[in-house]
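> Fold the following.
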Amino acid sequence: MLDSINVGTSGLLGYAKGLRVIANNTANLNTPGYKAATLQFSDLFYAASQGAGGGSARLGYGLATGATQLDFRQGDLRQTGNDFDLGVDGEGLFVLQTSDGATRYTRAGQFEFNQDGLFVNRGDGSKVMGIDANGQATDIKLDGLRSAPGKATALARFTGNLSSTVTSHTVSAVKVNDAIGEEHNLSLKFTSTDTATGAWSVEVLDGATSIATGQLQFDDGKPTAATSKLQFSYQPANREARELTLDFSSDVTSFASGNLSTLAMTAQDGLPPGNLVKVGFDAAGKLVATYSNGDTVKGARLQLARFRTLDAVQAEGGNQFVQANGLSWETGGAGEGAFGAVRAGVLEISNVDLSREFSDLVVLQRGYQASSQVLATANDMLQELFRMKAK
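Take a look at the predicted model:
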C-alpha cells in the first residue's frame, strides 16, 4: 500500500507539471512567435514481485515526466500595418545578437531602427543580424543610406510627331542632370533638309550655345535605325563630361500634321540628389531605402537560421530561442534553399491550438482526480490495517 501511495503521488506530480505546461500555453495564446509545448509522459521502472505458486509479477512504480517538446508549426501571419513588423512565411528564424554577444533566434519580428540607425529588437534592444553581399554576418543600419547622390542623365527618350509639313521645330524644356544631379535645361532645334526624303538636321543647345549636332532620317514616317539615336559628350560648366544619348527610336513619327508638332521628351534616367523618405524590406529580406527623388537603394539582407532537429533548440523566454545540446544551425537568406520568404507589416502569432489545450486539460484533470482517489483509497486501507492491528 505504501508503494501505491508513491505511485499515486508520482501521478499527482506528473499531472501538475502537465497542467503547468498547458497553463503556459494558454497564457501565451496571443504572444507573437510563441511555440506551444507538450510535456512528455512515460512510465517509471518496473520491479519483479514474487507471487503465489512461484510465479513473478512485474509491478510499475508510477508516472515519470520527460522533456517538453516544442511545436514549431507556423502560426498565422497577422497584419499590423507597421513596416518593421516582419514575419517569415516558411522555415527560418530571425537572428539576434545581444549586448554581450550572445546569439538568440526568434519568430517574433517586432523590430525597429533605434536612434543610432541600427535595426534592433523592440523588446530588448538586441541587434537584428543581416548578411552582406559577400554572405558575411553584418549589422543592419542606416549609415550611408540617409541621402542619395544625384545621377547624371545617360539616356533621354522622345515621343510624338514631327510634322513633315513644317521646315523647323524646337523642343524646349529638355531637362537633364549632370554628374552631381544638378538640373540643366537643353533645347533641340530640328531643321528640315530634304522634305522629299524626310531628312532633318538636329542641333542641341545649352542656352544659346550649340553643344552637338546630328541627323535624323525618316523612312515611311519612322526614324531609321542608323539615325534614331543621337549620342554626344555633354560637359556643363565646372562638371565632368558624360555621354548623353537622345533616343527617338520608339513612338516618334513624322507625318503631315500642319503646323502642329507634338515631339517632346517623355523620360530620362538622371536624378537630382534625394533624401531618405522610407525604409522597408522586400520578400528576399533586403533592406530597401526609398528617396525623395524616386531612387531606391538596397542594403543588407536579413539573416535567417534554421535547425535540423528539435534537439537543437531551446526556449529561452522573451519570444526567443537558443541553440541546445551543442548542435549547429544552418544560416542563410530568405528564399534560399529551405528558408521561407520575409513578409513586411505582419507578425506571426502564437500557434497554440486552444481547443486542443482544453481537451488535454480535461484529460489531465481526470488523471489528477484518479491519482488522488488512489491515494485516498490506499490511505483508507492503511487506516483499516492500523485499526486491525490495534485490536
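> make it CA atoms for all contacts and neighbour counts henceforth
OK.
> my guess is residue 367 contacts residue 15, does it?
Yes: between residue 367 and residue 15 there is a contact under C-alpha atoms under 8 Å: 6.9 Å.
> Between the two, which has more neighbouring residues?
For residue 367 versus residue 15, neighbours defined as other C-alpha atoms under 10 Å are more numerous around residue 15 (26 against 17).
> I'd guess the more buried one is in a strand, am I close?
No: read with DSSP: H, G, I helix; E, B strand; the rest coil, residue 15 is helix and lies in no strand.
> So which bits of stretch 375-387 are buried?
For stretch 375-387, the neighbour count (16 or more other C-alpha atoms under 10 Å) marks 375, 378, 379 as buried.
> sec struct for the last one, please.
Residue 379 carries the three-state label helix when classified by three-state DSSP.
> distance of it from residue 386?
Distance from residue 379 to residue 386, counting by C-alpha to C-alpha, to the nearest Å: 11 Å.
> next one: residue 210
Using C-alpha to C-alpha, residue 210 is found at 122 Å from residue 386.
> Return the set of buried residues in stretch 76-96.
So, applying 16+ other C-alpha under 10 Å, buried residues of stretch 76-96: 76-77, 83-89, 91-96.
> Centre of the chain to it, how far?
Centre-to-centre, stretch 76-96 and its host chain are 6 Å apart (C-alpha atoms, centre = their mean, to the nearest Å).
> secondary structure element for residue 25?
According to DSSP states H and E, residue 25 maps onto helix 2-27.
> buried ones in that helix?
Buried residues in helix 2-27, counted by 16+ other C-alpha under 10 Å: 4-16, 18-19, 21-22, 25-26.
> Neighbours of the nearest residue to residue 235 once chain neighbours are set aside, how many?
Excluding the flanking residues, the one nearest residue 235 by C-alpha to C-alpha, 6 or more residues apart in numbering is residue 241, at 4.1 Å. Around residue 241 there are 15 other residues, counting by other C-alpha under 10 Å.
> Another sequence for comparison is provided below:
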Amino acid sequence: MLDSINIGVSGLLGYQQGLRTIANNTANLNTPGYKSSTLQFTDLFYSNSNSGGRTTQLGYGLDTAGTRLDFSQGDLRQTGNDFDLAVDGEGLFVLKDDQGQRRYTRAGQFGFDGEGVLVSRIDGSKVMGLDSAGRSVEITLDGVRVSPGKATSLARLTGNLSSTGTEQTVSPVKVFDASGQEHALSVKFTNTNATAAGSWKVEVFDGATLVGTSQVVFVDGEPTPATSKLTFSYAPAGGTAQSLTLDLSADVTSFASGNLSTLAMTSQDGYAPGSLTKVTFDAAGTLVATYSNGQTVKGSRLALGRFESLDAVEALGGGEFREASGIPWTVGSAGDAGFGPLRAGMLEISNVDLSREFSSLVVMQRGYQASSQVISTANDMLQELFGMKHK
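Here you go, the predicted model:
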C-alpha cells in the first residue's frame, strides 16, 4: 500500500508538470515567435517476481521524459512596421548577444539602434547578416545613409527629326555634373543634306557656350550605327570635364513631316545627391535603402539558421534558442538552400493551438484526480489495517 501511495504521488508530480507546460503554452498564446512544447510521459521501472512458475511485473509509477518543442510555423500577422520580419518557411534569425554568443529566434521584432545597427527590440542583441563572401557581419546603415550624386554619362533622345525641316533644337536636356548639380543644355540639329545626304550637324550648348559639335547621318530614316551615339566632353563652369553621350540609337527616325519634329530627351543616367528616406528588407533578406533622389541601394543580407534535429535545440526564453549537444546548425540566407523567403512588415505569432491545449488540460485534470484517488484509497486501506490491529 505504501508503494501505491508512492505511485500515486509520482502521478501527481507528473500531471503537475504537464499542467505547468500547458499553462506556459496558453500564457504565450500571443507571444511572437513562441514555439509550444509538450511534456513527454513514460512509466517507471518494473520489479519482477516469480511465484509458481508465473512472472509478475509491478510498476513504480509515472515519470516524465522532458518536453518536446513544436517548431511548426505560426500564422504571419501584418504589423505595418518595416523592421518587423518573418520567415515564411524554414529558418531562424541569427542574433549575437553582448557576450558574443550566437542565438536564434523566430521573433523578428527588430529595429535600428542609435548607432545604426539592427538589433532585437526584445534584448538588444545584434541581428547578424552575411556579406558577399559569406562571412558573418552586423546589419548596419554605415555606408548607406546618403546617396552621392552621379554625373550624367548618357542621355537618350527619341522621336522623329523631320527630314524636310532645316533646323531643330531640343531643350532642355537636363544633365548632372560630378557634384550632383543640374544643368540645362540644348542640342541644335541643322540639316546638312545638301552637303551629305541624310546628314545633320549636331551642336550642344550650355546656355550660349558651345560644348561641342558632331554629325548624325540617317539612311532610310534610321541613324547609321557609326553616328547613332555622339560623345562630347562637357566641362561645366567651375567643374571638371565629363564625357557625355547622346544616344540616338533607339526610336529616333528622320522621315518627311513638314517642319514638325518630335525629337525630345526621354532619359539620362545622372542624378543629384539624396538623403535616406526608407529602409526595408526584400524577400531574399537583403537590406534595401531608398533615397530622396529616387535611387535604391542594397546592403548586407540577413543570415538564417536551421537545425536538422530537435536534439540540437535548447530553449532560452525570450523567444530565443541556441545550439545544443554540440550539434552545429546550418547557416544561409532567405530563399536559398531550403530556407524560406522573408516577409517584411509581418511577425510570426505563436503556434499554440488553444483547442488542443484545452483538450490536454482535461486529460491532465482527470489524470491528477485519478492519482489523488489512488492515494486516498491506499490511505483508507492503511487506516483499515490499523483499525484491525486495535480490535
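> Once they're superposed, what TM-score comes out?
Here the superposed chains carry a TM-score of 0.96, computed using TM-score structural alignment, normalised by the length of the first structure; 390 aligned residues with a C-alpha RMSD of 1.6 Å.
> compared with the second structure, how much does the helix holding residue 25 of the first structure deviate?
Once the two are superposed, helix 2-27 of the first structure sits an average of 0.8 Å from its aligned residues in the second structure (mean C-alpha distance after the TM-score superposition for the first structure).
> Look at the residue nearest to residue 203 of the first structure when sequence neighbours are not counted and say how many residues are nearby.
Spatially, and ignoring its direct neighbours in sequence, residue 203 of the first structure is nearest to residue 213 (4.4 Å; C-alpha to C-alpha, 6+ apart). Number of residues near residue 213 of the first structure (other C-alpha under 10 Å) recorded here: 16.
> So residue 213 of the first structure is in contact with residue 200, correct?
No: contact criterion C-alpha under 8 Å: residue 213 of the first structure and residue 200 do not qualify, at 10.8 Å.
> which other helices and strands contact the helix or strand hosting residue 202 of the first structure?
Element membership for residue 202 of the first structure (DSSP H and E) is strand 199-206. Under the contact definition 3 or more C-alpha pairs under 8 Å, 6 or more residues apart in numbering; DSSP states H and E, strand 199-206 of the first structure sits against strand 183-194, strand 209-219.
> now the angle from that strand to strand 209-219?
Taking axes from the mean of the first three to the mean of the last three C-alpha atoms, to 10 degrees, strand 199-206 of the first structure and strand 209-219 form an angle of 150 degrees between their directions.
> Now strand 199-206 of the first structure on the second structure. Mean distance?
Between strand 199-206 of the first structure and the corresponding residues of the second structure, superposition yields a mean separation of 1.4 Å, by mean C-alpha distance after the TM-score superposition for the first structure.
> likewise stretch 211-218 of the first structure?
Stretch 211-218 of the first structure sits 2.0 Å off on average (mean C-alpha distance after the TM-score superposition for the first structure).
> tell me which residues of that stretch are tucked away?
Buried residues in stretch 211-218 of the first structure, counted by 16+ other C-alpha under 10 Å: 211, 212, 213, 215, 216, 217, 218.
> Can you add distance to residue 187 of the first structure and give those residues back as CSV?
What follows is those, written out as CSV (distance: C-alpha to C-alpha, whole Å):
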residue, distance to residue 187 of the first structure
211, 10
212, 11
213, 12
215, 16
216, 16
217, 19
218, 21
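> what residues are up against residue 155 of the second structure?
Contact analysis of residue 155 of the second structure by C-alpha atoms under 8 Å, 6 or more residues apart in numbering lists 175, 244, 245, 246, 247, 265, 266, 267, 268, 269.
> The first one is in what secondary structure piece?
Using DSSP H and E, residue 175 of the second structure maps to strand 167-176.
> If we go by neighbour counts, what in that strand is buried?
For strand 167-176 of the second structure, the neighbour count (16+ other C-alpha under 10 Å) marks 167, 168, 169, 170, 173, 174, 175, 176 as buried.
> Just give me the match in the first structure for the third one.
In the first structure, the residue paired with residue 169 of the second structure is residue 170, using TM-score structural alignment.
> you'd agree its match is up against residue 188?
Yes: if you go by C-alpha under 8 Å, residue 170 of the first structure and residue 188 touch, sitting 5.5 Å apart.
> Which neighbours do the two have in common?
Counting by C-alpha under 8 Å, 6+ apart, no residue touches both residue 170 of the first structure and residue 188.
> mind putting the helices and strands packed on strand 199-206 of the first structure in TSV, distance to residue 304 of the first structure included?
What follows is these, written out as TSV (distance: least, C-alpha to C-alpha, whole Å):
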stretch	distance to residue 304 of the first structure
strand 183-194	43
strand 209-219	54
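> What ranges does the stretch 251-391 of the second structure have for its helices?
354-390 (DSSP state H, counting those that start in this stretch).
> Could I get the contacting residues of the counterpart of residue 236 of the second structure in the first structure?
In the first structure, residue 236 of the second structure lines up with residue 236, judged by TM-score structural alignment. Residue 236 of the first structure makes contact with residue 178, according to C-alpha under 8 Å, 6+ apart.
> From residue 364 of the first structure, how far off is residue 236 of the first structure?
From residue 236 of the first structure across to residue 364 of the first structure, the span is 83 Å (C-alpha to C-alpha).
> swap in residue 293 of the first structure?
Distance, residue 293 of the first structure to residue 364 of the first structure, using C-alpha to C-alpha: 63 Å.
> before we move on, what about residue 41 of the first structure?
In this view, residue 41 of the first structure and residue 364 of the first structure are 11 Å apart by C-alpha to C-alpha.
> Overlap in contacts, the two.
Counting by C-alpha under 8 Å, 6+ apart, residue 41 of the first structure and residue 364 have no common neighbour.
> who's more crowded, the two?
residue 364 (21 against 15).
> The more buried one -> the second structure?
Using TM-score structural alignment as the criterion, residue 364 of the first structure maps onto residue 364 of the second structure.
> The residue nearest to that match when sequence neighbours are not counted: what's it in contact with?
Spatial nearest neighbour of residue 364 of the second structure, chain neighbours left out: residue 15 (5.6 Å); criterion: C-alpha to C-alpha, 6+ apart. Residues in contact with residue 15 of the second structure (C-alpha under 8 Å, 6+ apart) are 364, 365, 367, 368.
> Packing partners of the helix or strand that contains residue 94 of the first structure?
Assigned by DSSP H and E, residue 94 of the first structure belongs to strand 93-97. Strand 93-97 of the first structure sits against strand 103-106, strand 127-131, strand 296-306, with contacts defined as 3+ C-alpha pairs under 8 Å, 6+ apart.
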